[in-house]
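[1] Need a 3D model of the following:
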Amino acid sequence: MKKLLAMLLASLMLLSLAACGGDTQTDAGKDPPPAAGGEPQAAEATWPERPIEIVIPYGAGGDTDFNARAYVEGLSKELGVSVAASNVTGSGGSIASRQVKDAAPDGYSVLFFHSAINVNEVIGVADFGVQDFKLSSIVAKSPGEIIAVRADSGFQTLEDMFNYSKEHPGQLKIGMDTGTMVHVQSLMLQKAGFDISLVDVGGASDRVAALAGGHIDCIINAYGTIKDYLEKGEFVALAQTNGERSAGFPDIPTAAEQGYDLTLEKHYFFAFPKDTPQEIVDKFAAACEKISGEQDYADSIMESFRQEPFFASAADGMGYMDAFKTVVESFVSELTAS
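    Got it, this is the predicted structure:
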């Protein structure tokens, strides 16, 4: 009987310990086992997981479209997902810019634009500027816009065109696109003393067609958009607008060295909606920096647009944007009066 009673007491003690064992472990501060699948990761840690859209604010065939697409294949490779470019035109690029600005800040909608975003803000076409995005990086620099005329004009230098404009006030017509960088550059021509009329004929390819067709007398375009006409001898390049001669076309003098203050440099950038996580923006910038250092990329942009690779951080990029904006603001009355 005593032996049976002892066995019963031992069993009760074991049951009591088992019943409170879980509480004892919890009270000791031990965490419960993780849920199946582990802890959820932040979205930026797993980005990208689906296709990314690069939004281009101008039509196909121009320098902006070319520079954006020069990165697309490399970005797909570096980021491991499909990266597609789409052209969203209108209002000097502000429609595309707003589309990205208002997109979900998840890293899947990216704007590719250039310095002219400042023009839209200054003239009031857009109520926002580059500061309303999260700048990723500057990924290209124009080798300089080319001031070009038809060969039958007889002009060989800027001075030739300057003198003709003075002798025939207002007769020369320069093709431009209202509210864009080319508009600013055309105003710079006038400020430099050229008596020339501004005519809105549209984007880069439209300007080339208008000049070739004899509807206007002068354009300011990226080299790549007119190189075929230059090589055939149909157009003559009078000057380039960068501060120094481009390595891609060293035989074309700058406007500055010919005595005309027409220097205005254009930088291209990628930007995300303002609240995009910084980790995503940095990862994208790192992919761009790697691509910009590849020989295939360098060969491609030199062959097509006579460009050299150029990369700058977001911090340095804002400095370029601010300098450009200062120039644009000096023409605000002329830009808004047009």
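[2] CA only for contacts and neighbour counts going forward, please
    Will do.
[3] where along the chain do the strands fall?
    Here the chain has its strands, by DSSP state E, at 52-56, 83-87, 109-114, 133-141, 145-150, 172-176, 196-200, 218-222, 235-240, 267-273, 312-313.
[4] So which of those is nearest residue 301?
    In terms of CA to CA, the element of the strands of the chain nearest to residue 301 is strand 133-141, at 9.7 Å.
[5] Roughly how far does residue 133 sit from residue 16?
    Counting by CA to CA, to the nearest Å, the gap from residue 133 to residue 16 is 63 Å.
[6] re earlier: now the strands of the chain as JSON lines including mean neighbour count and distance to residue 46?
    Formatted as JSON lines, the strands of the chain follow (neighbours: other CA atoms under 10 Å; distance: least, CA to CA, whole Å):
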{"stretch": "strand 52-56", "mean neighbour count": "22", "distance to residue 46": "14"}
{"stretch": "strand 83-87", "mean neighbour count": "17", "distance to residue 46": "16"}
{"stretch": "strand 109-114", "mean neighbour count": "24", "distance to residue 46": "16"}
{"stretch": "strand 133-141", "mean neighbour count": "24", "distance to residue 46": "18"}
{"stretch": "strand 145-150", "mean neighbour count": "25", "distance to residue 46": "41"}
{"stretch": "strand 172-176", "mean neighbour count": "24", "distance to residue 46": "44"}
{"stretch": "strand 196-200", "mean neighbour count": "19", "distance to residue 46": "46"}
{"stretch": "strand 218-222", "mean neighbour count": "26", "distance to residue 46": "39"}
{"stretch": "strand 235-240", "mean neighbour count": "25", "distance to residue 46": "45"}
{"stretch": "strand 267-273", "mean neighbour count": "26", "distance to residue 46": "17"}
{"stretch": "strand 312-313", "mean neighbour count": "18", "distance to residue 46": "23"}
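[7] Now show me the structure for the sequence below, then we'll compare the two:
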Amino acid sequence: MSWTLRRRILLAGSLLAVTTSRHALAQAAAWPSQPIRLVVPFAPGGTTDLVARLLAAGLQERLGVSVVVENRAGAGATVGSEMVARAAPDGYTLVMSNIASHGISPSVYRGRIRYDAVADFAHIALVVSNPTVWVANPRAGIRTLADAAAKARGTGGLDVATSGAGSSNHLMVVRMGQLIGTELNHIPFRGAGPAMQAVIAGQVPMMSDSLPSAANHIRQGSVIAVAMASASRHPSFPDVPTFREQGFDLASDSWFGISAPAGTPAPIVERLNLESRAFLSTPEIVARLAELGGTPGDLTAQGYGEFVRREVALWAPLVQASGATPD
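    As a prediction, this is how the structure comes out:
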């Protein structure tokens, strides 16, 4: 290749990069000018959906455009996440990234999902984290984990519902079965809302759930809180003993954030991060999340991206050791 031709190729590449950069800046400057879609990769009624609707209302007020929540459940939260990974990177399609879709499912569904939890997303902000709680139908005869273990060892075993395969709650069920010494019957649903309704109706006796989606049901008495998977008793539910207090060395936190397709202009990502963190730091939202048992996040966009990367690396060997599979 001649030097003249090489220079022309390099110049063309430089001009393309400059043009692309200018287009991205212009796009970011005009953003937002239309409604934003916030995809929840679970059915309505669970923690992800609850947090998404709180955040959507806050961002809508701060950005001045509608933020519409859209539920796209299925396959351990990977269906809705994959849809967003393939969407246009223009800041108008976001996803509630979470411990299932962007932490655990990439290992549980290895070879079955068509997105990279790190590379295919521009991670924006950590929204909330919270512990797992196990609840039971009041008529199931389960008041303690010892009761649950006894039923699990009995004829027919013990059915435990979760928001879906690939969730942290799923892994809790697998690990609890290992500690008890008998496999628990994991009953996956397409979200925490449908799973909770099944427990309340008595169709499934027990559930492993994230605290925010279970909190009101516990307070109303429609389910009994059996154990909290936190290091110590939760201040909002001081009467609920931990797993460790009951002799089972288990602790688990769930987390939820927002992400966009990879390639979303950095100014849009930064604006969303700043607006989200500002909203999450308001006294009203801090109090509301505390009431539900959640702790608001406060990471930069870069910090959240690094957080997701660490979670993927953390859960891969744990999934393999647990033997958890899509079911």
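[8] picking that back up, can you put the strands of structure 1 in CSV and add distance to residue 284 of structure 1?
    Below are the strands of structure 1 laid out as CSV (distance: least, CA to CA, whole Å):
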stretch, distance to residue 284 of structure 1
strand 52-56, 11
strand 83-87, 12
strand 109-114, 10
strand 133-141, 7
strand 145-150, 28
strand 172-176, 33
strand 196-200, 36
strand 218-222, 26
strand 235-240, 32
strand 267-273, 9
strand 312-313, 12
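[9] Of all those, which one is nearest residue 5 of structure 1?
    strand 52-56 (75.2 Å).
[10] Now residue 269 of structure 1. Nearest residue, chain neighbours left out?
    residue 138 (4.3 Å; CA to CA, 6 or more residues apart in numbering).
[11] Trace that neighbour over to structure 2, please.
    Under the alignment (TM-score structural alignment), residue 138 of structure 1 pairs with residue 126 of structure 2.
[12] State the distance from its match to residue 53 of structure 2.
    15 Å.
[13] Please apply the same query to residue 150 of structure 2.
    39 Å.
[14] who's in contact with the residue nearest to residue 269 of structure 1?
    267-270, 310-314, 317 (CA atoms under 8 Å, 6 or more residues apart in numbering).
[15] if you set the cut-off to 7 Å instead, what comes out?
    Applying CA atoms under 7 Å, 6 or more residues apart in numbering, we find residue 138 of structure 1 in contact with 267-270, 311-314, 317.
[16] Keep only those residues that stay in contact in structure 2.
    Among the contacts of residue 138 of structure 1, the contacts conserved in structure 2 (both residues aligned by TM-score structural alignment, their matches' CA atoms under 7 Å) are 268-270, 311-312, 317.
[17] Distance to residue 279 of structure 1 added to these, as TSV?
    Shown next, in TSV, are these (distance: CA to CA, whole Å):
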residue	distance to residue 279 of structure 1
268	21
269	18
270	15
311	19
312	18
317	18
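[18] now, which of the residues you listed sits nearest residue 217 of structure 1?
    Using CA to CA, these come closest to residue 217 of structure 1 at residue 268, 27.9 Å.
[19] what does that closest one align to in structure 2?
    That one, residue 268 of structure 1, aligns with residue 256 by TM-score structural alignment.
[20] ok now do its match, which residues does it touch?
    Contacts of residue 256 of structure 2 by CA under 7 Å, 6+ apart are 48, 96-99, 126-129.
[21] can you do 10 Å?
    Contact partners of residue 256 of structure 2, counting by CA atoms under 10 Å, 6 or more residues apart in numbering, are 47-48, 51-52, 96-102, 125-130, 296-297.
[22] and what of residue 306 of structure 1?
    By CA under 10 Å, 6+ apart, the neighbours of residue 306 of structure 1 are 142-144, 222-224, 227, 246-249, 298-300.
[23] List buried residues within those residues.
    142-144, 222-224, 227, 246, 248-249, 298 (16 or more other CA atoms under 10 Å).
[24] Just those: which are in helices?
    223-224, 227, 298 (DSSP state H).
[25] Could I get those in JSON lines, plus columns for distance to residue 2 of structure 1?
    Conversion of these to JSON lines gives the following (distance: CA to CA, whole Å):
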{"residue": "223", "distance to residue 2 of structure 1": "107"}
{"residue": "224", "distance to residue 2 of structure 1": "105"}
{"residue": "227", "distance to residue 2 of structure 1": "110"}
{"residue": "298", "distance to residue 2 of structure 1": "95"}
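[26] For the residues you listed, which two are the farthest from each other?
    Longest span within these, CA to CA: 227 and 298, 18.0 Å.
[27] distance of the match of residue 138 of structure 1 from residue 137 of structure 2?
    32 Å.
[28] those helices in the stretch 1-150 of structure 1, which residues are they?
    Assigned by DSSP state H, counting those that start in this stretch, the helices in the stretch 1-150 of structure 1 fall at 2-27, 43-46, 63-79, 94-101, 117-123.
[29] Redo the contacts of residue 306 of structure 1 as CSV? Include distance to residue 276 of structure 1.
    Listed next are the contacts of residue 306 of structure 1 as CSV, based on distance: CA to CA, whole Å:
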residue, distance to residue 276 of structure 1
142, 27
143, 31
144, 32
222, 32
223, 35
224, 34
227, 39
246, 36
247, 37
248, 36
249, 39
298, 30
299, 33
300, 31
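[30] between those residues, which is closest to residue 239 of structure 1?
    residue 144 (9.1 Å).
[31] wait, doesn't that closest one sit right on residue 244?
    Yes. Counting by CA atoms under 10 Å, residue 244 is a contact partner of residue 144 of structure 1 at 8.8 Å.
[32] so what sits against both of those two?
    In contact with both residue 144 of structure 1 and residue 244: 254, 263, using CA under 10 Å, 6+ apart.
[33] Find the residue at the geometric middle of structure 2.
    Nearest to the mean C-alpha position of structure 2, by CA atoms, centre = their mean, lies residue 98 at 2.2 Å.
[34] and that one, what pairs with it in structure 1?
    In structure 1, residue 98 of structure 2 lands on residue 114 (TM-score structural alignment).
[35] Nearest spatial neighbour of its match, chain-adjacent residues omitted?
    residue 268 (4.0 Å).
[36] quick one: the one you found and residue 130 of structure 1, what's the gap?
    Applying CA to CA to residue 268 of structure 1 and residue 130 of structure 1 gives a distance of 12 Å.
[37] Kindly point out which residues are neighbours of both of those two.
    113-116, 321.
[38] Let me know the closest of those residues to residue 281 of structure 1.
    residue 113 (15.7 Å).
[39] what sits against the counterpart of residue 218 of structure 2 in structure 1?
    Taking TM-score structural alignment, residue 218 of structure 2 has residue 230 as its aligned residue in structure 1. Counting by CA under 10 Å, 6+ apart, residue 230 of structure 1 makes contact with 148-151, 223, 236-237.
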